[in-house]
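S.K.: can you look at this prediction? I've put the sequence above it.
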Amino acid sequence: MKILTIDVGLGTQDIMFYDSKESIENSPKLVMPSPTRIIADRIAESEGDLFIKGETMGGGFITKVVKEHLKDHRVLMTENAARTIRDNLDYVKSLGVEIVPSSEAEKYSDLTQIEFKDVDLDAIKSALAEFDVDPGFDYLGVAVQDHGYMEGVGDRDFRFMKIREKLDVPKGPEEFAYFGEAPSYFTRINAVLRSFNNYNTTVMDSKFASVCGATCDRYVKTLEKFIVMDIGNGHTLAAAFDGGKIVGVFEHHTRNMTPDKIDLFVNKLADGTITHEEVHEDHGHGAWSLKPIGDFEAIVATGPRRNVLEKTNFNVHYAAPAGDVMMTGPAGLIKAIRSKNG
């Protein structure tokens, strides 16, 4: 079984090509600039009016440079591409973006062309082939962050509404994967599935993929009660585990996660008293707890900003599935795919 996995983050895209006939530690791996950064740079370097086509992808840096470009030039976008800025297309139009049907793309062939996509599969295959790695695979796994969208409901509230629905009972992190199809309100996840509908494609939210991958670490497999914290460039998600199942989560903006606040929210997550309202009112995304785990053995850390935990008093273990701290997302995708396909 060969599995190509791509964890698309804000700063990097982390790629692992797994072959079940080989030790996972020997899997080819790449850590490259994120598609959001790459495409934002292309827009920033462009001159004149832009026509942007393609799929919904991660916004971040792209939103900033599109707003800057609009000061002096027209920006035309297809509907799916425009949802990269925000799912509310009326808001996108209010910025000055002109939204046009994808069927009319040929009318704008004289404009500078930009294509949005979270995964450049041709580029990844070419990179592997340059090192004589046959890029053929049986399964494709992709992780992206997707808050979901419902008109009239805030992104943070909607995200935790759906997390509560999913986590109605304790569940393994691999159960947060979507195999070939996903609810329509996950616009970014569905963009990936549309792009690769001719492959056996699995998509996970990037936070849950990293949490899933952290449980593949050899030391973590020996633990009963622990908390995984994925501390990313933009967001931090903590998940409380009991017997291999997630029983509670909270999510916040990493820039707000001081050592004192980590101490507060982690202990409340462990004792089951954390509330959605207190995290949300602190400008975080929210929280949900099914039950307390009480005293726990360790915080299992992952993500590029994980070093903030060095300033806390917790017992911290840095997860390194496949022997690599950068591969928690890809490892989680592999675990999810193998749980479904053997």
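M.R.: Right, received. Where do you want to start? Bear in mind the structure is a predicted one, so any value in this text is a computation, not a measurement. Residues are numbered from 1 along each chain as shown.

S.K.: only C-alpha atoms from now on, for both contacts and neighbour counts.
M.R.: Noted.

S.K.: what ranges do the strands span in the stretch 1-150 of the chain?
M.R.: Taking DSSP state E, counting those that start in this stretch, the strands of the stretch 1-150 of the chain run over residues 2-8, 12-19, 29-33, 50-54, 75-78, 98-100, 112-116, 139-144.

S.K.: ignore the last one, the stretch 201-342 of the chain
M.R.: Using DSSP E, counting those that start in this stretch, strands in the stretch 201-342 of the chain cover 201-205, 225-231, 235-242, 245-253, 286-289, 299-302, 316-318.

S.K.: other SSEs contacting the shortest one?
M.R.: Strand 316-318 sits against strand 299-302, with contacts defined as 3 or more CA pairs under 8 Å, 6 or more residues apart in numbering; DSSP states H and E.

S.K.: who's in contact with the strand it packs on?
M.R.: 210, 214, 220, 226-231, 314-319, 325, 328 (CA atoms under 8 Å, 6 or more residues apart in numbering).

S.K.: and these, which of them are buried?
M.R.: Neighbour counting over the contacts of strand 299-302 (16 or more other CA atoms under 10 Å) leaves 210, 214, 220, 226-231, 316-319, 325, 328 as the buried ones.

S.K.: tell me the SS of residue 191?
M.R.: helix (DSSP: H, G, I helix; E, B strand; the rest coil).

S.K.: hang on, it packs against residue 58?
M.R.: No: using CA atoms under 8 Å, residue 191 makes no contact with residue 58, being 10.7 Å away.

S.K.: which one's more surrounded, these two?
M.R.: Between residue 191 and residue 58, counted using other CA atoms under 10 Å, residue 58 has the larger neighbour count: 26 against 19.

S.K.: next one for the comparison:
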Amino acid sequence: MNRRIKEATRRELPILLHGVIMGGGPSQWAAEDHVRKGLPVFATPEAARSFNDDLEAVREMGIQVIGDDEAAALAGDIFRIELRDFDFPAIRRAFESFGVSLDDLSAVAVAVFDHGNAPPDVSDRQFRFDYLDERLRVHAGEGTRRQLSAFAYEAGEVPGIMTRLQAVVDSAKDVDAPLVVMDTAPAAVLGATYDPVLAARDQLIIANVGNFHTLAFRLGSEGIEGVFEHHTGLIDLVKLENLLYGLAKSSLVHQDVFGDHGHGALVYNPEPLSFVDGKLDAAVTGPRRGMMYAAQSVKPYFAVPFGDMMIAGCFGLLSAVGDLLPDLRDEIHRSMEENRSSMAPWDAV
């Protein structure tokens, strides 16, 4: 979407943003650049919430928030951009170009990062981390994978506070199959646990170094023993290594991360992990995992579930679908648990 906004800026056209909530970062920056050039940006309320749940804050960016009727009545050469994370018709057309039909799907699973709709007087960083903590505590004792899949929901079960996940559901009305939506980072970590090297360990740390957020879970035989989440753009290699060590030693506290403009940290198991040869052995996944290539104090292991480090999140989504949809559970879990080769689970069925 940011490219389309930039195209409108290049053509010096007013913009109307409509649709539903979607990931806002680059699109917001492009819209703000558009405003700074003296060009109008209109947005319907739901689309505007892609940038901030507080519409007054959106207006302070210079964006004109208007109703749906007013948006429909806008005249002139308006560059109209529909916001949505999930566009099933476009995906269907793309697959059809390669001779693949999506007409008979057993399920559809989509992952997005959702801060949640924090009240005006609550930090969205704290709100997001409180949500992570609540989901982990509710499912404590159910095992690592079940705790991670607790961040996935069937379409009708999305909590009201998770507005971006709900927007995906709202965008999927033309999908004739069960829909599961999930948070991105837990999906990636869940998928990484299917790496055979990691699956054999009783305790480990897996970090997902994402484009905008870095989340690490400490996993144990009884379930998740700790977690932290920070903004990737605010950490470097040294800081990330220190955070991972703090999580391993059970010394990391919430303020260490939240006070550094991250989301937070919690340790549920006070017993520290043991280190091999004095170094912490941590698994890494995510699009910016390359940050760990030059690690000094941490020995990184780059997870390759089913022989593919690029789609750990997709494997996590598939695992969560197996947990949530009883009709698919046995087939999915059998294909993932029994297949320890580099063959993808969908090829093992």
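M.R.: The structure has been received and is ready for your questions. Computed from a predicted model, the values in this text were never measured in an experiment.

S.K.: any idea what the TM-score is?
M.R.: The TM-score (TM-score structural alignment, normalised by the length of structure 1) is 0.84; 307 aligned residues with a CA RMSD of 2.0 Å.

S.K.: circling back to that earlier point, can you tell which of the strands of the stretch 201-342 of structure 1 is closest to residue 87 of structure 1?
M.R.: Minimum separation from residue 87 of structure 1 across the strands of the stretch 201-342 of structure 1 (CA to CA) falls at strand 201-205, 17.0 Å.

S.K.: average offset between that closest one and structure 2?
M.R.: By mean CA distance after the TM-score superposition for structure 1, the fitted strand 201-205 of structure 1 averages 1.2 Å away from its aligned residues in structure 2.

S.K.: who touches that strand?
M.R.: 139-146, 176-180, 189, 192-193, 333, 337.

S.K.: the same query, at a cut-off of 7 Å, please.
M.R.: 139-146, 176-180, 189, 193 (CA atoms under 7 Å, 6 or more residues apart in numbering).

S.K.: give me the number of residues near the equivalent of residue 148 of structure 1 over in structure 2?
M.R.: In structure 2, the residue matched to residue 148 of structure 1 (TM-score structural alignment) is residue 116. Other residues near residue 116 of structure 2 come to 20 when the count uses other CA under 10 Å.

S.K.: so residue 116 of structure 2 versus residue 166 of structure 2, what's the distance?
M.R.: 10 Å (CA to CA, to the nearest Å).

S.K.: tell me how far the ends of stretch 166-181 of structure 2 are from each other?
M.R.: 8 Å.

S.K.: buried set for that stretch?
M.R.: 166, 167, 168, 169, 171, 172, 175, 179, 180, 181.

S.K.: how about stretch 15-23 of structure 2?
M.R.: Across stretch 15-23 of structure 2, burial judged by 16+ other CA under 10 Å covers 15, 16, 17, 18, 19, 20, 21, 22, 23.

S.K.: just the residues you listed now: which is nearest residue 86 of structure 2?
M.R.: For the buried residues of stretch 15-23 of structure 2, the residue nearest residue 86 of structure 2 by CA to CA is residue 22; the value is 8.7 Å.

S.K.: ok, now which ones touch the counterpart of the closest one in structure 1?
M.R.: Here residue 22 of structure 2 is matched to residue 57 in structure 1, going by TM-score structural alignment. Contact analysis of residue 57 of structure 1 by CA under 7 Å, 6+ apart lists 84, 116, 117, 118, 188.

S.K.: can you tell me which of those residues is nearest residue 45 of structure 1?
M.R.: Among the contacts of residue 57 of structure 1, and counting by CA to CA, the member closest to residue 45 of structure 1 is residue 116, at 15.6 Å.

S.K.: now for the closest one: which residues touch it?
M.R.: By CA under 7 Å, 6+ apart, the residues touching residue 116 of structure 1 are 53, 54, 55, 56, 57, 81.

S.K.: quick one: residues contacting the third one.
M.R.: To tie it back to what came earlier, the one meant is residue 55 of structure 1. Contacts of residue 55 of structure 1 (CA under 7 Å, 6+ apart): 80, 81, 116, 117, 191.
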